[in-house]
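1. Predicted structure and sequence below. I'll ask about it afterward.
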Amino acid sequence: MDIEEKPRGGPGGRIALLIDADNVSHTKIAGMLAELSKYGTANIRRAYGDWAKPALKGWTDKLHDFAIRPIQQFSYSAGKNATDIALVIDAMELLYTQRPDAFCLASSDGDFTPLVMQLKANGHEVYGFGERKTPTPFVNACTTFLYLDSLEDPSQQAAAIEAPEASSAAKVKAQPKAAAEKPADKSLAQNTKLVTILRGAVEASVREDGWALMSAAGSAAKRQAPIDPRNYGVKNFTALFTGTGLFEIAKGKNGQSYVADKRNKDRAQRPGG
C-alpha cells in the first residue's frame, strides 16, 4: 500500500512524538501521551540521547513501558549537542517518508524553532512540550505548547479515584466553598499579550447580540497563538476569561457558555442562544 493510502489513526491522525531526553524528564511521558491522545495517536515514538549517560538512567524503564524507541546519539565533540541534529534529521526524514499527520516535539531547547516552522510550512500541526524556561520563539512557533509542570499525571489521577470514601466525603463537603467565584487575577489582567489575544478571540467570534460562544472564542484564541489555559493556572477557557475580570460570562438558553467583552456596552443583557 502506498504511503498516501495509509489510514489515519485516532481522531486527529498519526502523530510523530520526538523527545529530546536531555531536556525532558522521564516522569512526564505518561502525561504527554495522555495529552496527545486528544489530538490523535502517537504511533511513532522516539527519544534521543546518549543512553550511556547516568543522567538518562531513569528513562530506561519508561522506554519499555511506553514503547518508545531509543535513538542512541554519541557526543562526538565536547560542547556540541549531537542529539539536536539527530532529532532534526529524523523529523525531516519522517516528513517525506512516513508522512505523519502531525508532529510533537518535547524539548525546552529553542534551537528547534526553525524545525517547527518548516514542519508547519509543510502543512503539519506541531505540538510542543517543555519547561518554563523554554524560549518564547519556540513556544510561539508551535501550534499548541504546554508547559510540563501544567500536565496532570494520569497515575496520580487514578490514585485519587481509588482514595478512601472518607476522603471523598471530605472533598464533597468542601465543594461549596471551592465553587465560590474567584476574584479576578490581577496578573492575568495585566498580561497585555494574553488580554489582546482573548479580546481578539471574542471579537472574531462575536454575534450580533454582542456575545460569543465560549467554544468558538477558545478556538479563535488558539488560532492566534499556542495558548493553553493550564499554562496560566486554570483548567479551561471559561476560567481563563473569568480570571481576567475583563469579560462577562453567561449561560445561554441552550445551556452553553457565552463570553462578552465588558467594554462592549451595546451587548444584549443576556446571550440569545
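-> That came through, no problem.
2. From here on, just use CA atoms for contacts and neighbour counts.
-> Will do.
3. Helix or strand: which one has residue 74?
-> Here residue 74 sits in a region with no helix or strand, counting by DSSP states H and E.
4. Which residue, other than its chain neighbours, is closest to it?
-> Nearest residue to residue 74, sequence neighbours excluded (Cα to Cα, 6 or more residues apart in numbering): residue 50, at 5.4 Å.
5. Presented hereafter is structure B, for comparison with structure A:
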Amino acid sequence: MADLRIAVLIDADNVSHQYAGPLLEELAKFGRTTVKRAYGDWSGENMKGWKDKLNKHAISPEHTFAYTRGKNSTDSALIIDAMDLLYSGNVDGFAIVSSDSDFTRLASRLRESGKTVYGVGRERTPRALQEACDQFLLLELLGTVDPATTTAADEPDEPGEPEAAPDLPNLQSLLTRAVNNAAGEDGWANLSSLGANLRRLFSAFEPKRYGFDTLLPLVEAQPFLVVDKERQRVGLKGQVTQAKPAARRAPAKKTAAKKATGA
C-alpha cells in the first residue's frame, strides 16, 4: 500500500546508526515515513555516530536521560509517543526499530487498534517481539556495515550475555501450511500469495534466512513441492490438478460442391 503513512520509532540505544539509511530505504517500500524519531541518551559517547544520520535522514532526536543503569527511560518515551501517535489518527502504521522484547506488548496493542506494525531488529531478537509484528525485518539483511568505519562506540550498550538467535521454524512445515492456506481448489498457490502467507505464519520470514536469495529458488529446491515456473505458482506434490492438454480440433468437413447454377 504505497500511501500507508508510517511512523518510524527508533530505539537508538539499541540500534547502531550504521543501519539508519538501509532501514529507512526498506521501509519506504511499504509506504511514506511521515514520522521519524530516534530515542536515546544523546549525552552518551556511543551515540555520537547518530548525529550525521539524524541530519541526513531528517530524523528527530528525542532525548531521554539514562538516570539508572538497567532502567531504560528510552523505552518509556518511545511507548508514550507511540500511543500519542495512535490516538492522533495521523498514521496508518508503525515501524518499531529495536531488538528489545520490552516492546512486544506495544506492537500487539498497536495491531489490536488496526495499525500495521513492522518490526526491525537483529536476528537474535526474541521470537515474542518478532511474532507480535505484521512483518519483522532483520537488520543484518538490510545492508552491509563497513567494518572500517565502525568502532566499539557505534555498538549499542547491552550489558550481560548476548541472547542466542531464536530457532527458525521448520521449513517443510512452514511451506506446507502456507501452500494449503493460499491454494485454490486445483491445489495451486500463486507465488506472491504464498509469500504473503509465509509472512503471516512467520513474520520474520526471509528466503535469505534459509540460504536462498528469493522465494522462487527456495521453493524449487524443495522435493515435496511442484513448481509451475511459467505461471508463477506452487503446489504440494501429488495434490495439484495438472492442466489438461487442449483437445485437437477435428478438421472441418468439406462441404459438397455446389451444383452448377440452373441444374
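-> Thanks, I have the structure now. For clarity, every value in this text was computed on a predicted model and none was experimentally measured.
6. returning to what we had before: is it correct that the residue nearest to residue 74 of the first structure is in contact with residue 75?
-> Yes - here residue 50 of the first structure reaches residue 75: they are 7.2 Å apart, a contact under Cα atoms under 8 Å.
7. Show me which of those two is the more surrounded one.
-> residue 50 (18 against 13; other Cα atoms under 10 Å).
8. which residue in the second structure lines up with that one?
-> Matched to the second structure by TM-score structural alignment, residue 50 of the first structure sits across from residue 41.
9. and the gap between that match and residue 216 of the second structure?
-> To residue 216 of the second structure, residue 41 of the second structure is 44 Å away according to Cα to Cα, to the nearest Å.
10. nearest spatial neighbour of the aligned residue in the second structure for residue 125 of the first structure, skipping sequence neighbours?
-> Residue pairing (TM-score structural alignment): residue 125 of the first structure is matched to residue 116 of the second structure. Among residues not flanking residue 116 of the second structure along the chain, residue 93 sits closest, at 4.4 Å (Cα to Cα, 6+ apart).
11. Verify the stated contact: that neighbour with residue 5.
-> Yes - the criterion here is Cα under 8 Å, and residue 93 of the second structure meets it with residue 5 at 6.2 Å.
12. what's the matching range in the second structure for stretch 67-84 of the first structure?
-> Taking TM-score structural alignment as the measure, the second structure aligns residues 58-75 with stretch 67-84 of the first structure.
13. Mind listing what's buried along the matching stretch?
-> Neighbour-count burial for stretch 58-75 of the second structure, counted by 16 or more other Cα atoms under 10 Å, picks out 59, 61, 62, 64, 66, 72, 73, 74, 75.
14. just stretch 199-213 of the second structure next, same as before
-> By 16+ other Cα under 10 Å, the buried positions in stretch 199-213 of the second structure come out as 199, 200, 201, 202, 203, 204, 205, 206, 207.
15. So which of these are in helices?
-> If you go by DSSP state H, those have 199, 200, 201 in helices.
16. residues contacting the first one?
-> Going back to what we said before, that points to residue 199 of the second structure. The contact partners of residue 199 of the second structure, by Cα atoms under 8 Å, 6 or more residues apart in numbering, come to 134, 135, 205.
17. Just give me the neighbour total for the second one.
-> Residue neighbour count, defined by other Cα under 10 Å, stands at 22 for residue 135 of the second structure.
18. list the contacts for it?
-> 117, 118, 119, 199, 200, 203, 204.
19. aligned partner of it in the first structure?
-> When the first structure is aligned by TM-score structural alignment, the residue opposite residue 135 of the second structure is residue 144.
20. how far away is that match from residue 246 of the first structure?
-> Distance of residue 144 of the first structure to residue 246 of the first structure, computed by Cα to Cα: 24 Å.
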